[in-house]
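> have a look at this prediction, sequence included:
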Amino acid sequence: MVTMLELTDATPAPACCAPLVQEPLGQSDAEHLAATLKALADPARLRLLSIVASSEGEEACVCDLIEPIGLSQPTVSHHLKVLTEAGFLSRSKRGTWAYYRLVPGSLLRVSALLATT
């Protein structure tokens, strides 16, 4: 009895991993981006950013942000502080009220980082 051998393709298999074509995100950039995304990863904070960005002059008084969000004043202030520390909002005090303004280009910087990663 004659055994038939099956022919196989002798072309070398492609490498298991594709080579990098651009510089990957470094450790410090990854930590910064994670902190930034963490600041955005809350529905109340996203709504606050949206309200401020939609307000005249991209600025809103904290007194105008409490009711639409439906949270207590201390909770809203905490969320605003997180957004300010993350670089999305700036804060100015006028009398007893704090006013928050969208930092120009802050949202574009995040979208640019996401587009390149």
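Alright, I've got the coordinates.

> please count neighbours and contacts with C-alpha atoms only from this point.
OK.

> mind checking how far the residue most central in space within the chain is from Pro74?
Central residue of the chain (Cα atoms, centre = their mean): Leu37, 3.4 Å from the mean position. When distance is defined by Cα to Cα, to the nearest Å, Leu37 is 22 Å away from Pro74.

> could you do Leu114 as well?
From Leu114 to Pro74 the distance is 32 Å (Cα to Cα).

> ok, second structure coming up, stack it against the first:
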Amino acid sequence: MDEKRIAAIFKAFCNENRIRIIKLLRSGEKCACKLLEEINVTQPTLSHYMKILCDSEIVVGRKEGKWTHYSISEKGVEQAKECLRQLTTLDVESENKSCCEK
């Protein structure tokens, strides 16, 4: 996974309101109108948050009439877990070498 994709995934978790949205979506799909009520932000602000969440692929949107319904993407969650695992798994080969070895 390239650095740009990794940054997009973790950007989703770098804002308290986006985390609140993710928590709200754990109970199932929610309409943007319901999210607006729950997190008490303006519609443009919610749109900005949802773009970041959808760009991360942690959340997916589905249009229905004038509203979009959002839900957590299992595939996106698995990608985020795998990304974190890869980033935090020690590279034993590199770990055993001294930085001063020639």
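Sure, I can see it. In this text the structure is predicted, and so the values were computed from the model without any measurement.

> any idea what the TM-score is?
Overlay of the two chains. TM-score (TM-score structural alignment, normalised by the length of the second structure): 0.74; 87 aligned residues with a Cα RMSD of 1.6 Å.

> circling back: now the residue nearest to the centre of the first structure: which helix or strand?
helix 27-40 (DSSP states H and E).

> which elements pack onto that helix?
For helix 27-40 of the first structure, the elements it packs on are helix 73-85, helix 106-116, judged by 3 or more Cα pairs under 8 Å, 6 or more residues apart in numbering; DSSP states H and E.

> swap in 10 Å and give it another go.
When contacts are defined as 3 or more Cα pairs under 10 Å, 6 or more residues apart in numbering; DSSP states H and E, helix 27-40 of the first structure sits against helix 43-54, helix 73-85, helix 106-116.

> redo these as CSV? Include distance to Trp97 of the first structure and mean neighbour count.
Output for those, formatted as CSV (distance: least, Cα to Cα, whole Å; neighbours: other Cα atoms under 10 Å):
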stretch, distance to Trp97 of the first structure, mean neighbour count
helix 43-54, 15, 17
helix 73-85, 11, 17
helix 106-116, 24, 11
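
> closest one to Asp29 of the first structure among those?
helix 106-116 (9.6 Å; Cα to Cα).

> residues in the second structure aligned with the closest one?
Mapped onto the second structure using TM-score structural alignment, helix 106-116 of the first structure spans residues 76-86.

> and if you look at stretch 87-94 of the first structure?
Taking TM-score structural alignment as the measure, the second structure aligns residues 57-64 with stretch 87-94 of the first structure.

> let me see the residues that make contact with the matching stretch.
Stretch 57-64 of the second structure has contacts (Cα atoms under 10 Å, 6 or more residues apart in numbering) with 5, 8-10, 12-13, 21-22, 25, 29-32, 50-54, 67-80.
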